[in-house]
Structure formats: structure tokens, C-alpha cells
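Peer 1: The following comprises the amino acid sequence and a computationally predicted model.
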Amino acid sequence: MWLVIICLCLAHICSISRGPRWLFYLTKPIPAALLTILVVNSPSTVYPDYTRYIALGLAISVMGDIFLMLPTDKFRQGLICFLVAQVSYGYAFLTRINSFEPLWLPIMFASVGVIVFLLLLPNMGKDKWFVGSYFVGILFMACNATLAWFNVTTPLTSMAMIAAYIFIMSDLVLAIDRFRSSSAFSRHVVMFTYYTAQSLFALSVIWAA
């Protein structure tokens, strides 16, 4: 299954600039769908809530992938899907947190989020409320992943935290491409980092099973 997922991810990344379009549309949502199946079929008896929330986040990501790949601009609908996915991931990591220390960590994430949001704000237009809400969601996810790692440093929490930061990198490149300046390879970077983050989220469940 993993070989199929890797091949589909590479095929989609190549099809961004080379086509054909049918391959682009076919391959974009399937990796997240297959990762969902892998997680559902590898339930953790130790962390059942963690498994459910990760699986839910991956499943909703499939819907977000479909919205964002449509020829018509469905950016807001896709963003809402990924907001729900980030909240689901955030709750998954919340189940691994016993203590919310250090207290400076949420403040740091919030401060960085505000700075990045203000830098992008002049070009957001009417999307600002959707983007702002998404910022809250992904920072909630990343902060919880980091707190879980601070609580107990294990391969599971380390992998989840790395995945959270890679996801932020993916979304930051996407935001810069959409609201600041576009580049020829930005979408390739977005999808490579996106697939990497989602795969690590799935692996954090499979390895814990």
C-alpha cells in the first residue's frame, strides 16, 4: 500500500506542470484516502481516541483536496475542510497531553501566527476571515503536537510534531503563493510537504498500534 501511495504522490507532483490534467485530478485526493484506510485498519488499542481523530482529519482532508483541485475557485470551501481537519488533529494530540506547560509555548505560536497573518493581510481581501480562522486551527494543532512532545518524548509524539511543522511549511508556501508572489515550483513544494505531513500523521498511528 505504501508503494502505491508514494507512486500516486509522485505522479501528482509531476502532473502539476506536465499533465495530463486527468492524472492531476485523479491522483490528488487518493493518497489521503488511502492513508485514511491504513489508519482505520491499524487501530491503536492503546490510543483509540488518537486513532479516531487522526483518521477523521485524514478523511476530511480528502474533501479539502477535492475542493482545492476543482477548475472553479473553491478556495474557501477547501479551507473550511482543512480547518476542520486541523482541529481534529489538534484534538488527537490533546489526548496525549497531561500538562500544558511550558505556558510560553501557546503565546509563542499565537505571536508568530499574528505576525504572519498581518504580513499577508493586505492581499487577502474578503478571504481574511477564512484565512484567519484557519490560522487559529493549524496553530492549535501545532501547539498541541509540541505540548504532547514536551509531555512525553516518544517516536509517536516526535513524528507528530515534525508532521505539524511540515504542514505549517506547506500552508505557508501556499499562502505566499496565493497572497504575495507566485513561483513556478511553489505548488510542487506545497504538495510534497503536504503529502509528507499527512503520511507522518498516519505513521504516528500505525507505529503506535
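Peer 2: Good, I have the coordinates.
Peer 1: only C-alpha atoms for contact and neighbour calcs from this point on.
Peer 2: Noted.
Peer 1: how many neighbours does the closest residue to Ser183 other than its chain neighbours have?
Peer 2: Among residues not flanking Ser183 along the chain, Asp177 sits closest, at 6.8 Å (CA to CA, 6 or more residues apart in numbering). Neighbourhood size, Asp177 [other CA atoms under 10 Å]: 17.
Peer 1: Below is an additional structure, to be compared with the one above:
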Amino acid sequence: MKNIAHRSRFWSIAELSIYVIQLAFIVIQFVAHDLKINWLFYISKPAPTALLILLELLIWKKTYNLQGEIPKFTQVLLSIGIILSILGDICLIQNIGGITFGIGTFSFLIGLGCFIIAFYPTKRGYIKGIFIRTMIVMISCTIITFLIVYRGAKNSAIDIVGVFLYMTMQSILVSTFAAQPQTDQFTKLGLLGASLYCLSDILVIINHGLKIADQIEGRGDRTLIPLFYYAVMLTYYAAQFMIAYSVRRWENIDSKNNESFSIQSSNNYYQYQPGGQQQTLFYAE
């Protein structure tokens, strides 16, 4: 028993240590960004995201007894999504001749796709009504975002397609998390993470579009959103962490599977029995 307690304490300390290191890297990259210490910035910017792989594949499993509980495809796709996000970060930092910017954007897009598929609720299914309603809201946000940046994007077909494609993927990501049965705090945390991810990208798109519009209209190059870089990076880091941390929904999954729970979907009221079987209790007119 003492050995088990010591191991548990070790992994808890390791988890806390990683959190401290992540926060340290975030602070360092802000300092490096402001002081233009490029080599330090290149190292520190992707580091907090990279450490999520260690947390997801090892430390959280040991700390929260997730061994064998997280679906393999979720682990693999989540890890790939994080790696692609890191690649996107690195490419956007370099931005060599505009080529790496395209590679970075594409990496983020594929990474979003990995997150969407990784957390597809295979056992309990979508609440389709919520998915559709959330998609309508998110599409409205996409249209509003495009209208804001229209002056800067109207002369570039690539920018127009890019905005709609990126926002569509973000819309699906948020809707995917929203449409999952919100039966525990970790699923809700994943939804918050997806929403922050979308917010971070909206800030980037709006700022980029307005800057291009200003350049076209001869107003020079300026940052139009106060503390823009800090807002984008803090929401981005928080989003990545929350999405990854939501794997804790599989903590003690065996005990959860022995409990039934109820959710309301559109006009149907469902009860989920042990084993994830769905039973329609009644249909509301």
C-alpha cells in the first residue's frame, strides 16, 4: 500500500511540475516576444503545447487511473492534433516567403479535424438537435467575422476561402463538444476549450483582416485589438489545455457505465442505461 501511495504522490508531483513548467514557458515567450529575443521565442512558444503530449500519454493516465480507459483512436488523434498544432506554431513563427504560413495554417486545419474526430462520442452519441442549433449559431459567427474583415479579404480569393474554411472547422469543433451529453465537468471543460480555441482564431482573423484593410487604405500597419498577442496566446493555450484535459471524462469509466443518466434532446427525452444503451422515455409534443 505504501508503494502505491508513493507512486500516486510521485505522479501528482510530476503533474504539478509540468504545469509550473508550462506556465514558465508562457511567461518566457511573452518576454521573448516583447524583447524580440528570437531564439528564445522559437523555443518557448510551442513548448507549453508540446508538454500536453507528455501529460496526455503518460502523466494523466498514471495520476487519474486512466490506464486502458481512453479509446486508442482518441489518444492517437489527440496526440496528432497537438503535434500538428506545434508544427503550425513553428511554421507561423518562421513565415519564410509566405510558404510556411500556408503550411502552418494547413497544419492547424488538419489538427482541428483530429480533435473533432478524437472526441466523437461513439458510446453515447450526439444530441443532434443541439449540434444543429450550435452549428447555426457558429455559422452566424462566421458570417459576422467575414463581414468585419471583408474590406481586407475582398481582393483575395485565398483569404475568403481560408476564412470560411477555417471558421467552418471551428464551428464543427464547437458543435461537436456542445452536442455531447454534458454528464461530467470534463466534457463541459472540453466545450469551453473548443469555444476558446474558436475565439482565439476569430481574434487572429479579425486583426489580420483589418490590418490588411488599413494597408490597402494607406493607414499603415497597426495592431487594432488591445493586447492582441496576449489575448490570442492565452486563449489558445487555455483552449489546448482544456481540450486535452477533457480526456479525464474516461476516469473511472467502469463506475460511470454502471450508472444511468438522462438527457433531453430536441423533443425526445432519453435515458442512458449501463453499457451506453439508449432508451426513449417519452416524446414531447
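Peer 2: Noted; the coordinates are in hand. It should be emphasised that the depicted structure is a prediction, and the values quoted were computed from it without experimental measurement.
Peer 1: still on that earlier bit, and the residue nearest to Ser183 of structure 1, what pairs with it in structure 2?
Peer 2: Aligning on TM-score structural alignment places Asp177 of structure 1 opposite Asn207 in structure 2.
Peer 1: Does the helix or strand hosting that match pack against any helices or strands, and if so which?
Peer 2: Under the criterion of DSSP states H and E, Asn207 of structure 2 resides in helix 185-216. Packing partners of helix 185-216 of structure 2 (3 or more CA pairs under 8 Å, 6 or more residues apart in numbering; DSSP states H and E): helix 128-153, helix 157-178, helix 228-245.
Peer 1: which part of structure 1 lines up with the last one?
Peer 2: Think helix 228-245 of structure 2. Aligned using TM-score structural alignment, helix 228-245 of structure 2 spans residues 186-203 in structure 1.
Peer 1: from the middle of its chain, how far away would the matching stretch be?
Peer 2: Relative to the centre of its chain, stretch 186-203 of structure 1 is centred 8 Å away, using CA atoms, centre = their mean, to the nearest Å.
Peer 1: Can you mark which positions in it are buried?
Peer 2: Going by neighbour count (16 or more other CA atoms under 10 Å), the buried part of stretch 186-203 of structure 1 is 186-188, 190-203.
Peer 1: Same check on stretch 28-36 of structure 1?
Peer 2: Counting neighbours by 16+ other CA under 10 Å, one finds that the buried residues in stretch 28-36 of structure 1 are 28-36.
Peer 1: what stretch of structure 2 lies opposite that stretch in the alignment?
Peer 2: So stretch 28-36 of structure 1 sits over residues 45-53 in structure 2, by TM-score structural alignment.
Peer 1: For the residue nearest to the spatial centre of structure 1, which residues are in contact?
Peer 2: In structure 1, the C-alpha closest to the average C-alpha coordinate belongs to Phe167, at a distance of 4.6 Å (CA atoms, centre = their mean). Phe167 of structure 1 makes contacts with 193-194, 197-198, as judged by CA atoms under 8 Å, 6 or more residues apart in numbering.
Peer 1: I'd like those written out as JSON lines, with distance to Phe109 of structure 1 added.
Peer 2: What follows is these, written out as JSON lines (distance: CA to CA, whole Å):
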{"residue": "Thr193", "distance to Phe109 of structure 1": "20"}
{"residue": "Tyr194", "distance to Phe109 of structure 1": "20"}
{"residue": "Ala197", "distance to Phe109 of structure 1": "19"}
{"residue": "Gln198", "distance to Phe109 of structure 1": "21"}
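Peer 1: Between those residues, which sits nearest Phe100 of structure 1?
Peer 2: Ala197 (23.8 Å; CA to CA).
Peer 1: ok, back up a step: tell me if I'm right that the residue nearest to Ser183 of structure 1 and Ser186 touch.
Peer 2: Yes. Contact criterion CA atoms under 8 Å: Asp177 of structure 1 and Ser186 qualify, at 6.6 Å.
Peer 1: so which of the helices and strands packed on helix 185-216 of structure 2 comes closest to Ala213 of structure 2?
Peer 2: Minimum separation from Ala213 of structure 2 across those (CA to CA) falls at helix 128-153, 4.0 Å.
Peer 1: max-length helix in structure 2?
Peer 2: As assigned by DSSP state H, the longest helix anywhere in structure 2 is helix 2-35.
Peer 1: I'd like the next helix or strand past it.
Peer 2: Downstream of helix 2-35 of structure 2, the first helix or strand assigned by DSSP H and E is helix 38-44.
Peer 1: By how much does that next one deviate from structure 1 on average?
Peer 2: Here the mean offset of helix 38-44 of structure 2 against structure 1 after fitting is 1.1 Å, by mean CA distance after the TM-score superposition for structure 1.
Peer 1: what's that helix packed up against?
Peer 2: Packing partners of helix 38-44 of structure 2 (3+ CA pairs under 8 Å, 6+ apart): helix 2-35.
Peer 1: buried residues in the helix it packs on?
Peer 2: Quick answer for helix 2-35 of structure 2 (16+ other CA under 10 Å): 8, 11-12, 14-15, 18-19, 22, 25-26, 28-30, 32-33.
Peer 1: Please tell me how far the counterpart of Thr145 of structure 2 in structure 1 sits from Ile168 of structure 1.
Peer 2: Aligning on TM-score structural alignment places Thr145 of structure 2 opposite Val116 in structure 1. Val116 of structure 1 sits at a distance of 11 Å from Ile168 of structure 1 (criterion: CA to CA, to the nearest Å).
Peer 1: what does Leu118 of structure 1 give?
Peer 2: The gap separating Leu118 of structure 1 from Ile168 of structure 1 is 16 Å, by CA to CA.
Peer 1: again with Val39 of structure 1
Peer 2: For Val39 of structure 1, the distance to Ile168 of structure 1 (CA to CA) stands at 22 Å.
Peer 1: Give me the more crowded residue out of those two.
Peer 2: A count of neighbours by other CA under 10 Å puts Val39 above the other of Val39 of structure 1 and Ile168, at 23 against 20.
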